[in-house]
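Participant: Have a look at this prediction, sequence included:
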Amino acid sequence: MHILEFEKPIAELEGKIEELRHLTDGGDVNIADEVARLQTKVDKLLRSTFAKLSPWQKTQVARHPDRPHALDYIRGLITDFTPLSGDRCFGEDNAIVGGLGRFRGQSVMVLGNEKGHDTETRLKHNFGMAKPEGYRKARRLMEMADHFQIPVLTLVDTAGAYPGVDAEARGQAEAIARSIETCLDVRVPFVTAIIGEGGSGGAIALASANTVLMLEHAIYSVISPEGCASILWRSGENAKDAAEALRLTAQDLHKLGICDAIVDEPLGGAHRNRDQVMQSLSAALDGALRDMAGIEGGVLRARRREKFLAMGRGGLA
């Protein structure tokens, strides 16, 4: 497992536990008792460490390479998943995955940013940074869901839209704007979960939903801390200061009314217990969909639009 800087004291204790588990009882030391004592110490240190994470440390957890990504959640939460590809205009973009499936027996259209877990898959999925064809594919699938009256679930985890020259040449800004427009236009229940990093317009293009959920250690911001630091301080070394100023944590955004609910993560982050975070997110998604059950499509659309207009007017708590 990849160890973050602030996790090193925890990792040292866990290393000692692993060493002890490979020993046999002997002498004056009871191995089982010592392991139990150290495990209690690890749990206490995890709890105290993760209870007071700074925004920059939260950013590191949100980007943790072992953290579950969109395809992991799709495999864990969606049955009978059928991937759908292409924007019917230019081509396929693997940075955004999507398709039809069943969530707790209900048909859904699910979309998500996929970052990949190793060098091969990260390159394949372009580190979760979509090009215009990715957002046009998202728009196509959301319109399909609207046509067949199927709820939309999106799993957001991206540093932002791909900033390359080829993406700009194919209309990146227009594609993002059209995707946001479609988010605000569909007449079906729409739930978003920020599962890791929600960066800039690349995230908003999939996250303009009726209900926006955030995992406990996820982040969501108009720009990355590094990007903000390079603009304001002309140096990426001030990323920690930028993270503080951006108020990008789930806790800050819940207070501001940008996200509607925070989904608890396992002690130490989602990467430490995937089954537990799957169960927590499943319950949160199910609750959000149940809250919208039976509401007429026009009302859903009007409420969604009003939600985001209120943010612009400063009408949130």
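Facilitator: Done, it's in.
Participant: from here on, contacts and neighbour counts on C-alpha atoms
Facilitator: Will do.
Participant: so residue 130 makes contact with residue 161?
Facilitator: Yes - Residue 130 is in contact with residue 161 according to C-alpha atoms under 8 Å; the separation is 5.2 Å.
Participant: what touches both of the two?
Facilitator: The contact sets of residue 130 and residue 161 overlap at residue 202 (C-alpha atoms under 8 Å, 6 or more residues apart in numbering).
Participant: ok, the two, which is more surrounded?
Facilitator: Using other C-alpha atoms under 10 Å, the more surrounded residue of residue 130 and residue 161 is residue 130, with 27 against 24.
Participant: For residue 236, see how far away residue 216 is.
Facilitator: As judged by C-alpha to C-alpha, to the nearest Å, residue 216 and residue 236 stand 26 Å apart.
Participant: again with residue 194
Facilitator: 25 Å.
Participant: between these two, who's got more neighbours?
Facilitator: residue 194 (30 against 16).
Participant: Need the three-state assignment for the more buried one.
Facilitator: strand (DSSP: H, G, I helix; E, B strand; the rest coil).
Participant: one more structure, for comparison:
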Amino acid sequence: MRHFLDFEKPIAELEGQIEELRRTTDAGGIDVAEEVGRLQDKAEKLLAASYAKLTPWQKAQVARHPDRPKCLSYVAGLIEEFTPLAGDRAFADDAAIIGGLGRFRGHSVMVLGTEKGTDTESRVKHNFGMARPEGYRKAQRLMTLASRFNIPILSFVDTAGAFPGIEAEARGQAEAIARSIESCLDAPVPFVATVIGEGGSGGAIALAAADRILMLEHSIYSVISPEGGASILWRDAAQAPQAAEAFRLTAEDLVRLNLVDSVVAEPLGGAHRAPEQTVQKVGDAIWEALQPLLALDGATLRARRQEKFLEMTRSGSL
């Protein structure tokens, strides 16, 4: 059953009418093809109109859609011979961060990503995509491994942020995130990061300080969630729509601010309506971004990447 967001209610009503008419046809042999076609055309036009003028808060809702393709969807659709690698070799394995070796369009790659899960059981297993320190230390280990064997890194970011629990803080959450960012910046190999849903706070940038940063059209990337920002600024989480507007968290805003490099267009109605098509479009965008990087040596890649992020601070983007 398709999940509809609040602003999609008129679309849901039309699609409900279409489904009811189809059931009528199946049950009684009545030909309602003309009416179904008319309603489908109306629904598509309404869908296009709705998604052409999404507010930042509505984009945040789309970025969190439960049916949106997750990290493992991209791994399954784009990475051949994927071999998961687990553990930080110090404390434990963190299922919120996926990592492993595979092949992308003929090239060996190291894959990293935050996985939210697709149902209750998998969401609990992956801690809703909120990594603990051992997750970021696993990412550091795998980035070091990629650097040692000269393997490009691909990351897929989809997290509300790092896990904020007391036990995570006790095990050095802030230090683990900082070291992961340092590992991103130091890696002497091509690195392409893609924000596929939510890019929340340091928990996202820990896997996204890359040579090229891509964002799906309806994904978001911000220093804090709209609800968290509203709770701090206005002492009221209900002000989240206003916070989303102020944070400039949409892909279009971030490209304009030179904080990300390019936007990957989503199918009409969002990635959740055509997951397989979205995965392939992201694969094409990653390949386009990765190819020029493969010709550069490690010292050049590292110097350019570090300069890229220093320039953000000089220009006032950060």
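Facilitator: Yes, it's here. Predicted, not measured: the structure shown is a model, and the values here were computed from it.
Participant: Any idea what the TM-score is?
Facilitator: TM-score for the superposed chains, counting by TM-score structural alignment, normalised by the length of structure 1: 0.97, backed by 316 aligned residues with a C-alpha RMSD of 1.5 Å.
Participant: quick one: residue 179 of structure 2 and residue 140 touch, right?
Facilitator: Yes - contact criterion C-alpha under 8 Å: residue 179 of structure 2 and residue 140 qualify, at 7.3 Å.
Participant: Between the two, tell me which one has more neighbours.
Facilitator: A direct count of neighbours by other C-alpha under 10 Å for residue 179 of structure 2 and residue 140 places residue 140 higher, at 24 against 17.
Participant: give me the element the spatially closest residue to the more buried one that is not a sequence neighbour is part of.
Facilitator: Distances taken as C-alpha to C-alpha, 6 or more residues apart in numbering place residue 180 nearest to residue 140 of structure 2, at 5.3 Å, with adjacent residues excluded. Counting by DSSP states H and E, the element that carries residue 180 of structure 2 is helix 173-186.
Participant: Which strands or helices does that helix pack on?
Facilitator: helix 133-148, helix 201-205, helix 298-315 (3 or more C-alpha pairs under 8 Å, 6 or more residues apart in numbering; DSSP states H and E).
Participant: ok, which stretches of the stretch 151-300 of structure 2 are helices?
Facilitator: Applying DSSP state H, counting those that start in this stretch to the stretch 151-300 of structure 2 gives helices spanning 166-170, 173-186, 201-205, 226-233, 240-247, 251-256, 275-294, 298-315.
Participant: Figure out which of the ones you listed is closest to residue 5 of structure 2.
Facilitator: Nearest to residue 5 of structure 2, of all the helices of the stretch 151-300 of structure 2, is helix 240-247, at 14.7 Å by C-alpha to C-alpha.
Participant: In the closest one, which residues are buried?
Facilitator: The neighbour-count check on helix 240-247 of structure 2 (16 or more other C-alpha atoms under 10 Å) flags 240, 241, 242, 243, 244, 247 as buried.
Participant: Stretch 73-82 of structure 1 now?
Facilitator: Buried, per 16+ other C-alpha under 10 Å, within stretch 73-82 of structure 1: 73, 74, 77, 78, 79, 81.
Participant: possible to save these as TSV with distance to residue 266 of structure 1?
Facilitator: Below are those laid out as TSV (distance: C-alpha to C-alpha, whole Å):
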residue	distance to residue 266 of structure 1
73	15
74	19
77	17
78	21
79	24
81	26
